[in-house]
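In: Next come a sequence and a model predicted from it.
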Amino acid sequence: MKLMFLTDRIWGRSAYSKVLKSLSMRLTRDHEVSAVPMGNALKGIPFMSPLNIMGANVYGCGNDPFCEDVAYEYYDKLNADLLITIKEPWNFNTVPKLALNYVPMAIIDHTPLSPHLISRVDTAFKVIAVSRFGQRELKANKIDSTYIPHGLEPHYECLWDQKDECAKTWYLDPDAFKIGIVAMNRARKMIPRMFRAIRVFIDNNPDIKVQVMFWGSIQGTAMDYKPHGVGDTGASLIKEIVDLDLAETIQWSDEATIAEGIPERLPTMGWDMVTLYNSFDVLLHITGGEGFGLPLIEAQRCGVPVITTDYAAGPENVGIGLTVPYHDYVVVNSVGTRYALADIDATADALAKIANADKDKLARKGVRFTERYRWDNIMEKHMNPFL
């Protein structure tokens, strides 16, 4: 088949870049894969003059940040069988209306589904749900879908006897209780709420030495485009850290490194995502809602328990760790999607439980749980039958 993807750049570090890269490496064995990168990532390339990157033919983008101004022309010229988008469906305005085999990977991170999102998937040729939660929400709105989750590459692993070395690589104390946060600085991620929960945990457990590694932008930036009025703005976190008296507890990287990203795995011990996850004792991820939550399974594959909000797709991806309840929600975009506010005291209690748990036992369970998310398993059980 001829498969055309609209998503983030295949050479990038985002979750969607990772998904495209992993799919492309496997799909190109039996299919012809093309990709058009979003976010104006490859401008100036002549039309129909692709670059071959990781087995995929990557074409130049248009002026629209989601490539909707060139999507149909590429689809037609390539004689593509499917146009697969890996992005929140509400970002698209014209593609769902075109006469083509449009297949959205529906990233569903809220309930009830907003009418805006429904209108972007109810005209699709087929719909892929990346979570069981999303599949249920779509079914409730009479939209059929096929479950195909995101996955993990083999280089994600638990470095059993190198945990202390991993911590030292990231300037963390091996004897401290190390809380990791891996998230973009966006309103939906509720990072200030995570900091508040950490403050409560520290106050409740003064005998535990705590260190926090925040892997995300500390300054926060606004999106440089707001499709259909949807905004998800990040905030400067410095004042929150200072006001909560966490300046000596939380550490973060420079903005350039965060923007560029780091490799998933280096040949030797160094700054990569596998070493980062292995330096944690817990991943704190009490966001407002996850369409999948890739950091959750990446951390558990590295033997690290997780804490997430009991809302949207996050809970189904918790094999080791805890979910915390929410009692209220906020609406932070013009689409009107509801994002949960995780209970701060319950989060602090969850941190205390994990701080006193058997780390090795949790790690073994986490590795077993995430076996189902290995990309080769996902291709065999889900993607190949779908195609």
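Out: Nice, thanks for sending it over.

In: Every contact and neighbour count from this point should use C-alpha atoms.
Out: Fine.

In: C-terminal to whatever helix or strand T347 lives in, what's the next element?
Out: Here T347 sits within helix 344-355, counting by DSSP states H and E. As assigned by DSSP H and E, the chain's next helix or strand after helix 344-355 is helix 359-369.

In: Identify each buried residue in that following helix, please.
Out: Using 16 or more other C-alpha atoms under 10 Å as the test for burial, helix 359-369 gives 362-367, 369.

In: Kindly report the same for stretch 207-224.
Out: Here stretch 207-224 shows 210-218, 220 as buried, counting by 16+ other C-alpha under 10 Å.

In: re earlier: what's in contact with the helix holding T347?
Out: The contact list for helix 344-355 (C-alpha atoms under 8 Å, 6 or more residues apart in numbering) reads 177, 193-194, 196-198, 200-201, 205, 281-282, 305, 307, 321-322, 324-325.

In: Please pick the buried ones from those residues.
Out: Here, 16+ other C-alpha under 10 Å leaves 177, 193-194, 196-198, 200-201, 281-282, 305, 307, 321-322, 324-325 buried among the contacts of helix 344-355.

In: Below is structure B, check it against A:
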Amino acid sequence: MEIDYINGLKTDEIFGMSKYQSEINSRLGNIKLNRIEYPDISKTPGVNKIVEYFVYPFIVKKEVTKNNVKHVTRQDLAFLLELIDLKKTIVTCHDIIPIAYYHTQNPIWKLNAKGLRKAEKIITVSEFSKNDIIKHIRYPEDKIEIIPPAVNHNLYYQNRNKSILKKYGIKEDEKVILYVGAEEPRKNIQVLINSFDKLKSKISQIKLLKVGTPNYLGVREKLLKQIESLNLQKDVIFAGYVPESELAKIYNAVDLFVFPSLYEGFGIPPLEAMACGTPVITSNSSSLPEVVGDAAIIIDPYDANKFAEKMYEVLINDGLKEEIVRKGLRRSKMFSWEDSARKTLKVYKEFRP
């Protein structure tokens, strides 16, 4: 069986949506993917997006095969279904954040919404995202399949070792709070920094390590101003993008993972942290309670005082930490890429004649 795999930008970087696709793809067995992508021609922000909007539709139209299932792998490529007459279409929609959270009036996202409505099937990642799609896109519930992300347990497993932290100038005797993710308003990093500042008044030998790239105009600058105003320049470390093998080592090296996001379609990092034996504190918003279950401390994402209080409790209370770690290890094993691949294969087979 061959799938026209409409995947957007060709990149070797693995994070978020690309991680979801690559993990499932590697487990699809005899499925052949006709990858339809466009080249990474520039690191200048916005240039590749211009190619995506104005050139990629012509690439897709030229390279699709008439009788193949067409799998559009991201919700922000759904506009292609509005521009091209495609049959047997599946769209993987991780979330509709621009519509549901930011209330965008962007014309491209209006096209994406119309494209999503034209899909014959939507794959999404959580009950929360499914409900958002039904509510905001007005898409039929019975045509949505939930296939959640998971954890690669061959990579993310408990192997505690602090040596990787030397690379970031962190001393052996310092406690480390980790955040993994992009930088945009909904990620709520400003509250994390405020709560870290409050925590530092109780635990002086502590660092906040932030992994991930800035992806939203002006947010990094605001964060740096906030950090400077709190005199935390030496205590907040921006690691940028790191490859997965290094990320697994970082999860295993830190004392606590904090994920204060206001809105997530799913949220893979808390699961990866759990799989590495790191306790997790996260928000009680959007899909996150659905992801972590009872295996993490969940908090009102606007309450910096509560975040600071709970971070302190976990760091000084070994019994509490061990309980959260134990529950987290068990919870992470409930999410399997093999299971997600089987469900994806089942969706593909629904389109067989």
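Out: That came through fine. Please read all numbers here as calculations on a predicted model, not as lab measurements.

In: re earlier: mind putting the buried residues of stretch 207-224 of structure 1 in CSV, secondary structure and distance to N384 of structure 1 included?
Out: Converted to CSV, the buried residues of stretch 207-224 of structure 1 look like this (DSSP: H, G, I helix; E, B strand; the rest coil; distance: C-alpha to C-alpha, whole Å):
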residue, secondary structure, distance to N384 of structure 1
V210, strand, 45
Q211, strand, 43
V212, strand, 40
M213, strand, 38
F214, strand, 37
W215, strand, 34
G216, coil, 34
S217, coil, 37
I218, coil, 40
G220, coil, 39
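
In: just to revisit the earlier point, now, the contacts of helix 344-355 of structure 1 that are in strands?
Out: 177, 282, 307, 321-322, 324 (DSSP state E).

In: Among the residues you listed, list the two that are farthest apart in space.
Out: Maximum pairwise distance in these, criterion C-alpha to C-alpha, is 19.6 Å, between F177 and V324.

In: Give me the residues contacting the strand or helix carrying E73 of structure 1.
Out: Here E73 of structure 1 sits within helix 71-78, counting by DSSP H and E. Residues outside helix 71-78 of structure 1 that contact it (C-alpha under 8 Å, 6+ apart) are 2, 4, 6, 48, 83, 95, 98, 100.

In: From those, pick the one nearest V127 of structure 1.
Out: Closest to V127 of structure 1 out of the contacts of helix 71-78 of structure 1 is L83 (11.2 Å), distances taken as C-alpha to C-alpha.

In: Quick check: the closest one vs E255 of structure 1, distance?
Out: 34 Å (C-alpha to C-alpha, to the nearest Å).

In: More neighbours: which of the two?
Out: L83 (23 against 14; other C-alpha atoms under 10 Å).

In: aligned partner of the more buried one in structure 2?
Out: L83 of structure 1 maps onto K70 in structure 2, with residues paired by TM-score structural alignment.

In: That match in helix, strand or coil?
Out: strand (DSSP: H, G, I helix; E, B strand; the rest coil).

In: OK, contacts around the aligned residue in structure 1 for V292 of structure 2?
Out: Alignment note (TM-score structural alignment): V292 of structure 2 maps to V318 of structure 1. Contact partners of V318 of structure 1, counting by C-alpha under 8 Å, 6+ apart, are 296-297, 306-308.
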